[in-house]
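> whatever this is, show me its structure:
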Amino acid sequence: MLSVLDIFRVGIGPSSSHTVGPIRIANRFMADLSAAGLLGQVRRIEVELQGSLALTGAGHATPKAAMLGLLGLEPETLDPESADRAVANVEATKQIGLTDGHVIAFDPQTDIVFAYDVLPALHPNGMRLRAWDPSGALLADETWYSTGGGFIATERQLLRPAPDDIVPAGVSVPHPFGSAADLLAICASTGLSIASVILENEDAFRPREETEAALDRIAGVMRACIDRGLMKDGTLPGGLSVRRRAPALWKKLKSSPAANEREELFDWLNVYAMAVNEENASGGQVVTAPTNGAAGIIPSVIRHYCTDTEDCVDRLRRFLLTAGGIGLLYKQRASISGAEMGCQGEVGVACSMAAAGLAAVWGASPQQVCNAAEIGMEHNLGLTCDPVGGLVQIPCIERNAIGAVKAVNAARLALHSVEQARVSLDQVIETMRQTGMDMSSKYKETSQGGLAVNVIEC
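Now for the predicted structure:
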């Protein structure tokens, strides 16, 4: 089993697979060199971006991410402004300081290679890193994959050629489950809610107070991201001249009386989701939920329904534990990578997770929670990932706003029924997986089809 804290990761925008993952990969590559006693011998490093990382890497800040990782930074702890200065220094000096203190020549224009012709067979997001000593001898040659949501894997981990070569993942938990059916059976036999099952599993990873503190921090980072997004005007980077819209809508909502609460509900959810994704597009600090491209949906629903009550801390934890549990099902049974599944694997999964979390907060039974998650995904099946200009802006920002509204409606629909839905959550997850496998690569984060080729960039 994985932990829900693997699903919710603090990082920076604009992409969990193309920014957060590559930071972690480059950081791990340098750590491996250090552990092998080779770091001091390094005189040249080359980073090769493959597949979707090459095709949309420029718009997703993947070169920047690679440099941050080589500098030894981690996405969870880096300061975005300091990180920008560090990258600017590398670009200006064409040198990079390694973690042992010595400096090597590094020109991002030549030492970061966009291998557009390399389409990895194991996963669309491939990243090859090589290091040489002063004589030109190869010190290390590693290929990694950014598998979505900030998760990374080596070639060996994905191939798993032999039982004794498997890299252990996760720990033994009291309530292991591999499907929604398993999870519901556990709830039925123990009388526990989904959130309680997940929390008891988290106890196997760390003391409960640490889990609760981590959940509170995740909620805090989400709220802070919304707050920043509501206050910052201006144009998003990247060349599309997309203006931030959340601040103007926020001012309008605050200044006008709630004449029609039903209509304004959409506006509130829209503004919170857009605030997060405008921050993400600008490289700000966000939480993968389960990815950066879909980072606005869960915070939007949380902000509107879980923060203004006396039991807000309990509601937030219940929401995140439930949503995280549903996210684990998608990660384990399918994928949360836009490069594998299209946007159904990002916005679709986030909508499903948010619907489940909100249903739990509203007192839904475990079956109703799974029904809400199923509804949230069922009406996102086939959603393509076709970012214009390779930027996480069009249609990504609005898509999060729509996803937040869908999630709330899915939770409401689920509460009106107590029996197993005709389509189960397991069935819809498998349908998403099959749809993603059948979907043309043009519509899976390559910017080679859909809106990406039909919208003029300038």
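> when you work out contacts or count neighbours from here on, use the C-alpha atoms and nothing else.
Noted.
> tell me how many other residues crowd residue 110.
10 (other CA atoms under 10 Å).
> then residue 130 would be within a helix, right?
No. Assessed with DSSP: H, G, I helix; E, B strand; the rest coil, residue 130 is strand; it does not lie in a helix.
> next up, for comparison:
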Amino acid sequence: MEECISVFDMLKIGVGPSSSHTLGPWRAAERFLAELKEQNLLEQVTAVRVDLYGSLSLTGVGHATDLAVMLGLSGQDPEYIPVENISKIIDAIKKERQLHLANHLYIPFDSEKDIVFNKNFLPFHANGMTFTATTLTSNYSATYYSIGGGFVVKEERKGAQKKSAIKCAFPFPIQNAEELLKYCTTENKSISEIVYENEKSMRSESEIDSELMRIWHTMLECIYIGSHSEGILPGGLNVRRRAFDMHQNLIGLANYSNPQEWLESIRKTEVKFRQILKWVSCFALAVNEVNAALGRVVTAPTNGSAGVIPAVLMYYLVIENHQASEKEIKQFLMVAGEIGSIFKKGSTISAAMGGCQAEIGVSSAMAAAALCEVMGGTPAQVQMAAEIAMEHHLGLTCDPIGGLVQIPCIERNTMGAIKAINAAELAMETDAKNAKVPLDKVIDTMWQTAKDMNSKYKETSEGGLAVAVNVADC
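Here you go, the predicted model:
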């Protein structure tokens, strides 16, 4: 059976600031609890220890990895937990030095001693972690790897850094861009139509439609919250939110009371090039400022790159096509998800493995492809748009200052969004038959570049801006 990655695997709802360092460890903690229950050990647990390795250790504090682990072990769900409850739960654990394991029983827990940051790397993947539960009679341990985008695997699954999703039987199994294009040609379907047929093998049409719109409404709410929130981001870098001021300057005295009315208000604003550039930047900044503040976002394909796809989709809705409906929104998200899954299968979406080209680069390619299709591009042009966007992110390093998903991460989302729009326009004006670089070739090149990249530029905060800028001066 072929590997099948759903659009809902690529676009997950969760809490910031990082899909690989926050959402992944959170999900790993949930999996550990599930294993304890399967082994009938949960009731016998007297203590839990968590060892973080590699990038999870080096940048874990800045990415709230320790908080995510505690929340996961407490039985909280990142998709539904009220974000305002996060600090209360964490404060209670630290103050009382006990953990409400699986929201079921209390055990002693000292976060400073029971979460251990080990700087050495495990051989399988840069983001490794081991959970150990102590019972009256024995210890039970399990090691997991957060491989990007909230995906979590165990080492025994060979090749899991590229093949981490469930196995299933899509009518159109796709491992690379060439296969996708062949299906589009032989079936005379668009990319989104192929994706929809695959999704129907797992869910009803109503479930697909409602979940896609839930993803979009989460994105829209995130942009709305970020555009209306001011102040300083947490973490110690004293980064001032910029989306609020930019938004105020752009929107003027418009009246609205909810995200949908706000969207309609934006459509009435001036649409000169500078204003368009500022709006797209504002949308991207808003999302990633929410992400940096441990808000709810959609991995697209990761938390660190969560602003690109919503910003480009908003651009399409408020600038390009005022008549766009749910049909185009769902079409956009399905194309984006499929392109992201092809990158995941052929390369990586983990900055700890591939640098920021694996996050901002992939998200820009996803957004470019999606925009190209909803603007009327052929499947070949859609793939060309993705290729152009990634081609101009190749080699982008991941060097967050202080291990926080703030500098340069937030700004990079604005750049990725603008490049995506540019790539889509270039593809639309080009006969795809004249393309010199197939999408699969740029994905292969990205993976080779990732393997050649020095490890200090892969989300370790041991190189680049992370060492060039003194955190104390921020």
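> got a TM-score for the two of them?
The TM-score (TM-score structural alignment, normalised by the length of the first structure) is 0.96; 450 aligned residues with a CA RMSD of 1.6 Å.
> so what's residue 87 of the first structure up against?
64, 67, 68 (CA atoms under 8 Å, 6 or more residues apart in numbering).
> which residue range of the second structure does stretch 439-455 of the first structure align onto?
The aligned range for stretch 439-455 of the first structure in the second structure is 453-469, by TM-score structural alignment.
> tell me how far the ends of the matching stretch are from each other?
End-to-end distance for stretch 453-469 of the second structure: 21 Å, by CA to CA, to the nearest Å.
> quick one: buried residues of stretch 124-143 of the first structure?
124-133, 139-140, 143 (16 or more other CA atoms under 10 Å).
> quick one: contacts of stretch 439-457 of the second structure?
176-178, 343, 346-348, 353-355, 357-358, 383-384, 386-387, 390-391, 394-395, 397-399, 462-464.
> which members of the buried residues of stretch 124-143 of the first structure are the farthest-apart pair?
Maximum pairwise distance among those (CA to CA): 29.9 Å, between 124 and 133.
> tell me who's in contact with the residue most central in space within the second structure.
The structure's the second structure has its C-alpha centroid closest to residue 302; by CA atoms, centre = their mean the separation is 1.4 Å. For residue 302 of the second structure, the contacting residues are 18, 19, 20, 148, 149, 150, 349, 359, by CA under 8 Å, 6+ apart.
> give the contact list for the fifth one.
When contacts are counted by CA under 8 Å, 6+ apart, residue 149 of the second structure touches 10, 19, 20, 24, 299, 300, 301, 302, 303, 349, 350.
> can you tell me the element it falls in?
Under DSSP states H and E, no helix or strand contains residue 149 of the second structure.
> excluding its backbone neighbours, what's nearest it?
Counting by CA to CA, 6 or more residues apart in numbering, the nearest residue to residue 149 of the second structure once its immediate chain neighbours are dropped is residue 302, at 4.4 Å.
> give me the aligned partner of that neighbour over in the first structure.
Per TM-score structural alignment, residue 302 of the second structure is aligned with residue 291.
> how close does its match get to residue 67 of the first structure?
Applying CA to CA to residue 291 of the first structure and residue 67 of the first structure gives a distance of 21 Å.
> could you report the neighbour count for residue 305 of the first structure?
Counted with other CA under 10 Å, residue 305 of the first structure comes out at 17.
> nope, residue 84 of the second structure is what I was after
Neighbours of residue 84 of the second structure (other CA under 10 Å): 10.
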